[in-house]
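J.: using only what follows, build the 3D model:
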Amino acid sequence: MSSLLTTILKHTTPPMLRTTSPKFPTTTSKSDEPVIPDPAVFTISPLDTTALGTHAPPPSVSQCAVHLELLQAISKLRHRVVKEAAFIEIFGTVDEERETWWGAFVEVAVGRFGTWWWGVEEELRRREGTSCEGSPGRAGSIRRGLAIPKGSNTAWGGNGECKRTTPSPKNTPPTGVGGLALLEGKKSISPSRLAGRDSLQSLRSASGGSKSERVKEKAQSVKSGITEAVESVHLRELPEDLLPPLDVLMVWHAYMLNPRCYNEDALHYGLNLIHSTAFPWAHIHAAINSETFTYTLPDSAARFFERLTNQSPRLMDELLWKDVAPRKSIKCPACGKVGAPVRICDSEKKGGGWMDVDFKTDCAECGNVIDKEGLCSEKLRLEIEELLKAGPEARMRMTNLDRQGRSFAEDPTSPTWESMNFVNDLFRRTFTGVTLTHTDTFSTISDHLHANIPAETPAAHTAALTLVLSAFSATPRKFSLNLNGAVIRQFSFVAKMNDKLWIRSPGLVGRLPLDSLSSMRAKLGATRSCVLIDSDAGFLKRAVVRYEGFFALFKMHPGQMLVPTLDVDLVWHSAMLTPVGYRAWCRAMAGRFIDHDDKIGTGTLDTAFEFTGEAFAKAFGGLYGKCCCWFCEAAVSEGLDPEEEEGGREKRGVWGRVWAKGKEREGKKERAVRIRVEFYKEVERRRRAGEAGLAWGGLWEALRRS
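T.: Alright, predicted model coming up:
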């Protein structure tokens, strides 16, 4: 039995019940096995952006379910990479856990993402018949970063972005093919209903009713906040034939979970179409096998990626087929020549691999020592030169969004731009008439800037300068974020989702009352369904409601760091994957743009989490840091409330009650929860062990007998 399933058993079954599992009939026919997760989970709410229109609501239950699928697919990809013995010849034996292999794989994926990101923008413009120039002095920058020296035989040239050896696709579908659509409209949102005194008073007064009534009133109070108009949000649907491979999708996913950097870079480089594209939930769901979590790119999307990059859409196959260590071409900041490609990962020479922190290499033309600090300095120097040449309308990166999340183009006269305008003026004032060379280091440039800051400058202005400089010190790539590090950090969340395995949980969505079984059972035979779906209940629905309450706290407590629970974080991550909609949601619910920082230390997070829990309980009642295991969530879906029990977490909830009374005294609902969870556990255990599956009707029969 896998360690994951052992963990689920340990944390979800009280000791006295672990040996009394119901007996469920097995089956050798795949058609008789249950489908978990139930397909209806993905149809509770629309997955495509046409159904969402131009609104900026929270993520739907179905979108969150697809997100869980995607995280499982990413987890499976990493498992395959670190277990691939053939990578010893490609990456070398570096560490026991083979984290270096995964880091090298991600580094190559980041390069492929860069080519795909720009290539999709260019293709969307072609289909819409719009210009490919983008923002003045900006769009060309990323294209230059993607260029490959003529005659180079490396597959990972330029600034680490994937080589494109073929011209733009000639046989791509005509305009309109692939579901491309511009969507416009309005949505109502009133955060004051959540954040105001009347709302808090109504939540407090609800304590006079029953527990279930209070829960319903709290949920309704949160939902009723979505009632007042905000600005139009323009969303595009990504055509299916432009869907990226899984490794590229993984990088795109991590990039968007750093929303300020993603929005700023898209605006800075003029990538307006891909920026206003909603996350392709429906296409991703169609590409993932819900049983095995394997990701299969549609043929049309695979052909597009092959034409764009001259590489296989399956990066594992690409690396194993070429059977050579991936390399990166680097342009010398001193002479401008591109030298021999260096290895991404070099286990034989310390500092010889691009991934090494102390990476160094000598330029074969001029002998200059090239390191990452020098490349970061060159990135900053080039942008300063471009800023000065482009005229007064040009702006430095990370100065294109104000605190409310509005772009400079939306309202350039707003007083909220004071700090960002100060930074742009500072760069112009400091470097106009100054010639920067490769000998000017990052520290030197920073010192020049700080020396020109007046003594009485507000702290917000200097903080804005720090933000801008961080986009250059983080990575020498064209992005404002170290995408390799972002993917690696994000995997801790992926691992947590893999441990919880919510996508297989019996409490994932709500179910109708048990007395519906007799009337509905016959109708469900064709669907092999284990759940009579109730779209207004279930773990994911509760998580979405809690997320709305969590975001309302940002307006109630301005300037205070707030930390989400794991279930709220899942919904928050899902929201950030549609950047334009997320910005509108932030303005409406929080009154300002809320960034997502995954680099904060544990101590700071713990203190902020304690504050968040107290604020949430005061505003909405209930337990904030609740247990979200299979049993507890299934119990809540069954109408039981684990919060009512006293004692420690291990004895709180329905299983504390059952444990104390003994199995013979457990009620009908307790038995229903136990039977459902035992059935789901056994299905999962058999799936992983490759054993014969259970008959889907066995659950109904066991519930009937109970």
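J.: alpha carbons only for contacts and neighbour counts from here, please
T.: OK.
J.: surely Met556 and Ala195 touch.
T.: Yes. Met556 lies in contact with Ala195 (C-alpha atoms under 8 Å); the separation is 5.5 Å.
J.: more neighbours, the two?
T.: Ala195 (23 against 19; other C-alpha atoms under 10 Å).
J.: pretty sure that one sits against Ala552.
T.: Yes. With contacts counted by C-alpha under 8 Å, Ala195 reaches Ala552, the gap being 5.9 Å.
J.: shared neighbours, these two?
T.: The contact sets of Ala195 and Ala552 do not overlap (C-alpha atoms under 8 Å, 6 or more residues apart in numbering).
J.: before we move on, the earlier item: quick one: common contacting residues for Met556 and Ala195?
T.: By C-alpha under 8 Å, 6+ apart, no residue touches both Met556 and Ala195.
J.: and the helix or strand where Lys389 lies, which residues are buried?
T.: Lys389 is located in helix 372-390, with elements delineated by DSSP states H and E. Residues of helix 372-390 classed as buried by neighbour count (16 or more other C-alpha atoms under 10 Å): 372-381, 383-388.
J.: output the contacting helices and strands for that helix.
T.: Helix 372-390 sits against helix 418-431, helix 442-451, helix 459-473, with contacts defined as 3 or more C-alpha pairs under 8 Å, 6 or more residues apart in numbering; DSSP states H and E.
J.: and for comparison, fold this next one:
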Amino acid sequence: MAYFVPAHVGSLHRATRTDMNRANNSFSYAYKTAQNRSEEPIIPDPELFHFQPPSDSHSAALKSDLPTVSQCAVHLELLEVFHTLRQKILQSTELDASFDILPHPRTVYRKGYSSAKRKYEISTYTAKDTTFESRREEKWPYFLELAVGRFVKWIRDVDRMSFWNGSEGARPGLRLLPPVDVLMVWHAFLLNPTDFDFYCVKHGLQRMRKASLPWREIHEAIDSRDWSYNLPKSHKTWLTNQIQLAPDLFETLIEINKQDHVKTVLLEFRSGLKQISFSRERMGTRRNIAFAELVQTTRTNAKENEPLVENVQRQTKFIHKMHTYLWIRSPAVEGTVRRAIGRYEKFLQLFLEYPDSTMVPTLDVDLVWHTHLCDPEQYRASLLQRAGRMVNHDDKLGKSFLDDRFDKTGELFRVAFGLQYHVCLCWDCEAVASAMEAIAKNDDVDILDDFETEAESVANKVEEDVRYYRAVEISRQKGMALPLR
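T.: Have a look, this model is predicted:
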């Protein structure tokens, strides 16, 4: 790999910058385009999500207690779902209306001299509301607070319900998926294992204390074309009828704008009132009453629920980073995730060898760590075996401390394994890494005589693949027909 990098990666990075500049200037890629959805390329490849035990030589060495490539890939999908949901909320004008966040233009009077009339006159113009865009961002914390209130109701109701997979005494597994807002809160809570475990013990949530995110079912609920999350009809029916929880908080908040008596409850919530009053008779439907009661309970428990809101807020930065790298759309996503799992296994070994040190992960290692944390029981058992103790994932640590410990973790990683810790994780470099692994498995290639020739061919192939995958994603984001090759 080191022999390959100096000669070719620089040109790949330059090609990437050229492609992106052209794309920003409405450059048209020289590809045919799909005429309908059935012709569109499927990215990521469905083969990534077979959830079968690894069989290739690279993955076979990875232990069964670690996350799989498929689980990490679904995690990448789920992070895109969360990113898309937040953008939808922030950009929704309908949600602006529901929360009564509206622009307030000002009429400005200006005195000016008219040379034609030879006198001073008063003119008026409408000034833009400069606070509107910042006020629109208030929707996100309001949405999160309601999502946490729904999560608290969901987790307690679900824990006592008898719809779990497995026999009595077996590891619990959910059969029915939660709404996306509830899933987002649950996901962020799992990333703080000590806090989550304490919460479950405090509230007697023995099943949920052990339950893991159902990756296969989550994948089946995600549309990878637009990163929407769609619950099966039976799951929606169960949520509505059994625990009186609307299947989609976003759609519920949009509908509220059409019902003045329900909107009043929402506006009282937004105003910060500690006590929210409503008339059950005026609410009318069972669904409206359930929503009003939820809003009332959420406001009453706001202080207790605040840490759960903060959990989700802290994950926003990580989700944005994952969206920026967008590995799930990369031609090398399988290799990226597989290598990340291998690096994570080494990362866990550092906890055992340096028990008094705080380890800070790279972005790819952190993805696998987060995926591992989403199975609390497996994570606990795995860390006891690998690190000799339970290791908490504390995402509340400050930046300066993390930066210092990141550098020291890199030093320990190099000492322990003789490998570079911080590596470039862009599409180009990851595609090169996957291609060079393929070359290394080819016994017919003479390392000394044929490697450079082979490497040049691989670089050209990588550049072609990355350019095409990038063209597909740019077209997707611009709402254009997807290119074919």
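J.: thinking again about what came up before, so which of the helices and strands packed on helix 372-390 of the first structure is nearest Asp569 of the first structure?
T.: helix 459-473 (24.3 Å; C-alpha to C-alpha).
J.: packing partners for that closest one?
T.: Short answer (3+ C-alpha pairs under 8 Å, 6+ apart): helix 459-473 of the first structure packs on helix 372-390, helix 418-431.
J.: ok, back up a step: against the second structure, where does the helix holding Lys389 of the first structure fall?
T.: Using TM-score structural alignment, helix 372-390 of the first structure lines up with nothing in the second structure.
J.: quick one: neighbours of the aligned partner of Asp428 of the second structure in the first structure, just the number.
T.: In the first structure, the residue paired with Asp428 of the second structure is Phe631, using TM-score structural alignment. Using other C-alpha under 10 Å, Phe631 of the first structure is surrounded by 26 other residues.
J.: where's Phe631 of the first structure, which helix or strand?
T.: Taking DSSP H and E as the criterion, Phe631 of the first structure maps to helix 630-637.
J.: now swap in Arg489 of the first structure and tell me
T.: Using DSSP H and E, Arg489 of the first structure sits in helix 483-500.
J.: in the stretch 451-600 of the first structure, which spans are strands?
T.: 510-511, 533-534 (DSSP state E, counting those that start in this stretch).
J.: actually the stretch 101-250 of the first structure, not the one I wrote
T.: Going by DSSP E, counting those that start in this stretch, the stretch 101-250 of the first structure shows strands at 182-183, 235-237.
J.: hey, which of those strands is tucked in deepest?
T.: strand 235-237 (a mean of 26; mean count of other C-alpha atoms under 10 Å).
J.: what span of the second structure is it aligned with?
T.: So strand 235-237 of the first structure sits over residues 171-173 in the second structure, by TM-score structural alignment.
J.: wait, is Arg209 of the second structure part of a strand?
T.: No. Secondary structure of Arg209 of the second structure (DSSP: H, G, I helix; E, B strand; the rest coil): helix, not part of a strand.
J.: which residue in the first structure lines up with it?
T.: Looks like Arg209 of the second structure aligns to His275 there (TM-score structural alignment).
J.: what about its match, how many neighbours?
T.: That count, for His275 of the first structure with other C-alpha under 10 Å as the rule, works out to 22.
J.: now for the closest residue to it other than its chain neighbours, how many residues are close by?
T.: Spatial nearest neighbour of His275 of the first structure, excluding adjacent residues (C-alpha to C-alpha, 6 or more residues apart in numbering): Ala266 at 5.9 Å. By other C-alpha under 10 Å, 22 other residues sit near Ala266 of the first structure.
J.: Ala266 of the first structure maps to what in the second structure?
T.: In the second structure, Ala266 of the first structure lands on Cys200 (TM-score structural alignment).
J.: wait, that match touches Lys210, no?
T.: No. Taking contacts as C-alpha under 8 Å, Cys200 of the second structure lies outside contact range of Lys210: 9.4 Å.
J.: which helix or strand contains the aligned partner of His285 of the first structure in the second structure?
T.: Aligned by TM-score structural alignment, His285 of the first structure pairs with His219 of the second structure. Secondary structure from DSSP H and E places His219 of the second structure in helix 215-221.
J.: now do that helix: distance to the chain's middle.
T.: Centroid separation for helix 215-221 of the second structure versus its chain: 14 Å, with C-alpha atoms, centre = their mean, to the nearest Å.
J.: cool, and stretch 34-53 of the second structure?
T.: 20 Å.
J.: what's in contact with it?
T.: So stretch 34-53 of the second structure is contacted by 68-71, 73-74, 216, 224, 328-330, 334, 481-484 (C-alpha under 8 Å, 6+ apart).
J.: which of these fall in helices?
T.: Val69, Ser70, Gln71, Ala73, Val74, Arg216, Glu334 (DSSP state H).
J.: the fifth one: neighbour count?
T.: Residues within reach of Val74 of the second structure, counting by other C-alpha under 10 Å, total 23.
J.: residues touching it, list them.
T.: Contact partners of Val74 of the second structure, counting by C-alpha under 8 Å, 6+ apart, are Phe49, Trp215, Arg216, Ile218, His219.
J.: tell me the counterpart of it in the first structure.
T.: With TM-score structural alignment as the criterion, Val74 of the second structure pairs with Val66.
J.: thinking again about what came up before, correct me, but the match of Arg209 of the second structure touches Pro579?
T.: Yes. Using C-alpha under 8 Å, His275 of the first structure is in contact with Pro579, at 7.0 Å.
J.: who touches both of the two?
T.: With C-alpha under 8 Å, 6+ apart, His275 of the first structure and Pro579 have common neighbours Asn263.
J.: could you export the helices and strands packed on helix 372-390 of the first structure as a markdown table, including distance to Thr612 of the first structure and mean neighbour count?
T.: As requested, those are exported to a markdown table (distance: least, C-alpha to C-alpha, whole Å; neighbours: other C-alpha atoms under 10 Å):
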| stretch | distance to Thr612 of the first structure | mean neighbour count |
| --- | --- | --- |
| helix 418-431 | 29 | 18 |
| helix 442-451 | 36 | 14 |
| helix 459-473 | 25 | 17 |
